[in-house]
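> Structural data only, the sequence is not supplied:
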């Protein structure tokens, strides 16, 4: 074998991944060793190899497993036990400690740096179990905003966490860490997403009809995804996994076929909050709180910044099965690791979309994308309802349609405007210039992951039937994004942690068919400069849309 040659052989079974390494350049050969959580997912249990595995990307930087100096073996791993959690001593962001494991006077571009978080309780004692939801990034604010998330984040399940980063730009780099939820809150959220909220978080349904004598009859009842005690109205769409039930109207002039509107029960948040004890509610009083990193030594990075001009334009990637860092911000622009994003002015967008038929289905995050494209391309609106939008210009057509129930919001929505996405796909004619975009996640925090998975599977099946009719149709799945956290019961169904669980489900469903393409907004919003928002703010949404347009136009 020539000096400098590196081989990485990967063998995979259904449940395990084994890596065989042959590393020259002074490394000893390493025999096979089982690794749990090797892939660069956002958070994994800390079972790891102590040797480096090198993976080259087009920038020349490497993503490598930490060596002994970065992740020493003398940290005793714990085991998370739900019964051991103490609500009286949740993780305290003021007492938790952040430190650089391998501090140096200078670093070079592509060096690795490891950051350790030691979770502590309010009394300063070290936590004995893991499960806290932290977010951590490296960033620089000037001359332009640059930021990156970790390649790996390890939870030792004993209160110790380690994030491994690749340094990707020069200058003074700072560490930013926040505690999104302590593990005690995550445990409660687990209980919520396992279905305990399905009968508490409910909606209003109005039933309305006109009798033969001309008199109008109406009644508002409680509706939701969980069945009620009979008598009830089962208004589910079984073929598209749209379970929906309403209490039967007391007015004898009304029947189940008279269901006309849906709206969110404004008392649901308080009712959901009422399922928690005072002690449980206390762990949600503060979310997304910043850990103290001001005393950390400066990270000075030297070298030549990577040149992205050698990279190809981004094309439509398949949906990845896991969550991982695939890009970073550099001088206010988003840079994927293996391709180049181009910026589009309004005229560029109009030119790009000529001849295309774009169909966006989902929630208001999809509507935000439609509004951006419609305004930029100057497409003339023919329908402008919050749940149904469409426009045309020359040979360009676009439409947005909201998904079927559940739909959160204070508006009273006519049922006829909320068709299930799978039903709409079954009615659609595809083609080589037809682009379908799904953004379906924000309203599915209740009742559980199975409910969301089944809905996605129904949509996936409808797209499969569409591809039988029109195999050249492009279908893009947009990820979730981080959002603002509210206080009170609503956080139990709208936390970033819940969105993260849904994101894992979404990727698992659609990654099984490589014909689905992917727009990763989650990775971008984790490290954005703007504050978290359900509808990403302008600096971020511009980057999202540039990324999308690069993939479909160039």
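Happy to help now that I have it. Quick caveat: nothing in here was measured; it's all calculated off a predicted structure.
> contacts and neighbour counts: CA atoms only from here.
Noted.
> Could you tell me the end-to-end distance of stretch 347-359?
21 Å (Cα to Cα, to the nearest Å).
> Tell me where the stretch 101-250 of the chain has helices.
Counting by DSSP state H, counting those that start in this stretch, the segments of the stretch 101-250 of the chain that form helices are 183-193.
> now swap in the stretch 301-450 of the chain and tell me
The residue ranges that make up the helices of the stretch 301-450 of the chain, judged by DSSP H, counting those that start in this stretch, are 346-353, 364-377, 421-426, 449-469.
> Touching the third one from outside, list them.
So that's helix 421-426. Contact partners of helix 421-426, identified using Cα atoms under 8 Å, 6 or more residues apart in numbering, comprise 240, 361-362, 402-404, 458-463, 465-466.
> can you check the first one too?
Contacts with helix 346-353, where a contact means Cα under 8 Å, 6+ apart, come from 373, 376-378, 396, 549, 553.
> what's the angle from it to helix 364-377?
Computed with axes from the mean of the first three to the mean of the last three Cα atoms, to 10 degrees, the direction of helix 346-353 lies at 110 degrees from that of helix 364-377.
> and helix 346-353, which residues are buried?
Taking 16 or more other Cα atoms under 10 Å as the basis for neighbour counts, the residues of helix 346-353 that come out buried are 349-350, 352-353.
> would you list these in CSV and tack on distance to residue 335?
Written out in CSV, the entries for those read as follows (distance: Cα to Cα, whole Å):
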residue, distance to residue 335
349, 20
350, 24
352, 21
353, 23
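> and of these, the nearest to residue 175?
Among the buried residues of helix 346-353, residue 349 lies closest to residue 175 (Cα to Cα), at 36.3 Å.
> any idea of the angle the biggest strand by length in the chain forms with helix 183-193?
As assigned by DSSP state E, the longest strand anywhere in the chain is strand 171-181. Between the axes of strand 171-181 and helix 183-193, defined by the same axes, to 10 degrees, the angle is 60 degrees.
> Now tell me what touches strand 171-181 from outside.
93, 132-140, 284, 287-293, 298-302, 496.
> Please tell me how far residue 542 sits from residue 499.
Separation of residue 542 from residue 499 (Cα to Cα) stands at 22 Å.
> which one of these two has more residues nearby?
Residue environment comparison for residue 542 versus residue 499 gives the larger neighbour count to residue 499, 23 against 18, counting by other Cα atoms under 10 Å.
> So the more buried one lies in a helix, does it not?
Yes - for residue 499, which was evaluated using DSSP: H, G, I helix; E, B strand; the rest coil, the result is membership in a helix.
> Relative to residue 197, how far out is it?
Distance of residue 499 to residue 197, given as Cα to Cα: 16 Å.
> next, the one to line up against it:
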């Protein structure tokens, strides 16, 4: 048995050596043709529609619905009409004298512009958090856009003792609209450099997901269907691309858009009518340790936290 086991081990070593030898000696052309798209592929068509299968397109459409965000009814030309975190306020909705572990807390958020007027539309990106510095715990709130300048933040109360509410304006609806527009209309705002090597010579060309014009090299990822394009080198074939690196950033915003994305109105805490609440023990439970054990309360309504609003 020991002899047979030794022979089996030697056989495995030989197979591993042969596999490595074959892999190292594969011609590069085979890998190049694996990634290179067909020559008759239209280079100026949209990469999603052409490269995803029908099933993939449906899944992609579902993902777009999940991240869909309401836009302002019209583009603004006055920065003062955008949401101002210093003017925004929040308050308890239907305040109660006693809050107990396992219940929910509702907070009404009011978005206001720089003149102090409540906005008439939604689309602002608020982040809501309930936390306890004493026990070093926190939960995120689910923020619901009421599409009229107000928002409802809902929290689960999972522990006893003091809990502090923190609401931040991450981006105004106007800033979100700018980001959305630049993402969709300016894919070249972040660009990359592709390096081609052929017959001892090297050329550097710009690469991106999608490039204007038809004088480009198209590369296809066969599993996901994503594409990659590089400007065609003058004296080298497309399959001579060996690697790419980060190129840089292009300025695609104007002065008003820069103001909407400035740090003074981005990721700023807003003031509220209260800062903390006291949470009493749950009625139907005795001596709940630290965090509330949800298995003890099977009929508890638990608001699913939105993945958009993270700690």
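That came in fine, so what should we check first? Just so it is clear, the model here is predicted, and its values are computed rather than measured.
> TM-score of the superposed pair?
Once superposed, chain against chain, the TM-score is 0.66 (TM-score structural alignment, normalised by the length of structure 2); 231 aligned residues with a Cα RMSD of 3.0 Å.
> Mind putting the contacts of helix 421-426 of structure 1 into a markdown table with neighbour count?
Converted to a markdown table, the contacts of helix 421-426 of structure 1 look like this (neighbours: other Cα atoms under 10 Å):
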| residue | neighbour count |
| --- | --- |
| 240 | 20 |
| 361 | 27 |
| 362 | 23 |
| 402 | 24 |
| 403 | 23 |
| 404 | 22 |
| 458 | 21 |
| 459 | 23 |
| 460 | 18 |
| 461 | 16 |
| 462 | 20 |
| 463 | 24 |
| 465 | 14 |
| 466 | 20 |
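> of all the residues you listed, which two lie farthest apart?
The distance between the two most remote of the contacts of helix 421-426 of structure 1 (Cα to Cα) is 20.8 Å, for 402 and 465.
> Any figure for the gap between the residue nearest to residue 33 of structure 2 when sequence neighbours are not counted and residue 196 of structure 2?
Using Cα to Cα, 6 or more residues apart in numbering and skipping residues adjacent in sequence, the residue nearest residue 33 of structure 2 is residue 239, 7.2 Å away. Using Cα to Cα, one gets 8 Å for the distance from residue 239 of structure 2 to residue 196 of structure 2.
> got it, and residue 257 of structure 2?
Spatial separation of residue 257 of structure 2 from residue 196 of structure 2 under the definition Cα to Cα is 37 Å.
> When the two are compared, which one has more neighbours?
Neighbour comparison, residue 257 of structure 2 and residue 196: the larger count goes to residue 196, with 22 against 17 (by other Cα under 10 Å).
> Trace the more buried one over to structure 1, please.
Using TM-score structural alignment, the partner of residue 196 of structure 2 in structure 1 is residue 207.
> got it, and residue 32 of structure 2?
Checking TM-score structural alignment: residue 32 of structure 2 goes with nothing.
> host element of residue 32 of structure 2?
Under the criterion DSSP states H and E, the helix or strand holding residue 32 of structure 2 is helix 28-35.
> contacting residues around the equivalent of residue 131 of structure 1 over in structure 2?
Taking TM-score structural alignment, residue 131 of structure 1 has residue 123 as its aligned residue in structure 2. For residue 123 of structure 2, the contact set (Cα under 8 Å, 6+ apart) comprises 69-72, 145, 147, 172-174, 176.
> Over to residue 134 of structure 1?
Residues in contact with residue 134 of structure 1, defined by Cα under 8 Å, 6+ apart, are 177-181.
> That one - nearest residue in space that isn't next to it in sequence?
Of all residues beyond its chain neighbours, the one nearest residue 134 of structure 1 is residue 179 (4.6 Å), with distances taken as Cα to Cα, 6+ apart.
> all strands of the stretch 51-200 of structure 2, in order?
If you assign secondary structure with DSSP state E, counting those that start in this stretch, the strands in the stretch 51-200 of structure 2 sit at 89-92, 99-100, 104-110, 125-132, 137-140, 142-145, 150-156, 161-171, 190-198.
> Next: the stretch 251-400 of structure 1.
259-264, 289-290, 299-302, 327-330, 333-336, 357-362, 380-385, 388-393, 396-402.
> Read off where the last one ends up in structure 2.
The reference is to strand 396-402 of structure 1. Aligned by TM-score structural alignment, strand 396-402 of structure 1 falls on no residue of structure 2.
> Does anything pack onto that strand? Which helices or strands?
The helices and strands touching strand 396-402 of structure 1, judged by 3 or more Cα pairs under 8 Å, 6 or more residues apart in numbering; DSSP states H and E, are strand 357-362, helix 364-377, strand 388-393.
> just the third one next, same as before
Counting by 3+ Cα pairs under 8 Å, 6+ apart, the packing neighbours recorded for strand 299-302 of structure 1 are strand 107-108, strand 171-181.
> what stretch of structure 2 does that strand fall on?
Counting by TM-score structural alignment, strand 299-302 of structure 1 pairs with residues 277-280 of structure 2.
> Tell me the buried residues in that stretch?
Within stretch 277-280 of structure 2, the residues scored as buried using 16+ other Cα under 10 Å are 279-280.
> Also stretch 146-158 of structure 2?
The neighbour-count criterion (16+ other Cα under 10 Å) identifies 149-158 as the buried residues of stretch 146-158 of structure 2.
> next one: stretch 60-79 of structure 2
Within stretch 60-79 of structure 2, the residues scored as buried using 16+ other Cα under 10 Å are 69, 71-72.
> Point out the ones among those that are inside helices.
Secondary structure of the buried residues of stretch 60-79 of structure 2 is defined by DSSP state H; no position falls in helices.
> tell me, how many neighbours does residue 4 of structure 2 end up with?
Neighbour number of residue 4 of structure 2 under other Cα under 10 Å is 9.
> can I assume it sits in a helix?
Yes - secondary structure of residue 4 of structure 2 (three-state DSSP): part of a helix.
> Report the separation between it and residue 10 of structure 2.
If you measure residue 4 of structure 2 against residue 10 of structure 2 using Cα to Cα, the figure is 10 Å.
> Next: residue 274 of structure 2.
73 Å.
> Mind telling me what the residue nearest to residue 134 of structure 1 corresponds to in structure 2?
With TM-score structural alignment as the criterion, residue 179 of structure 1 pairs with residue 169.
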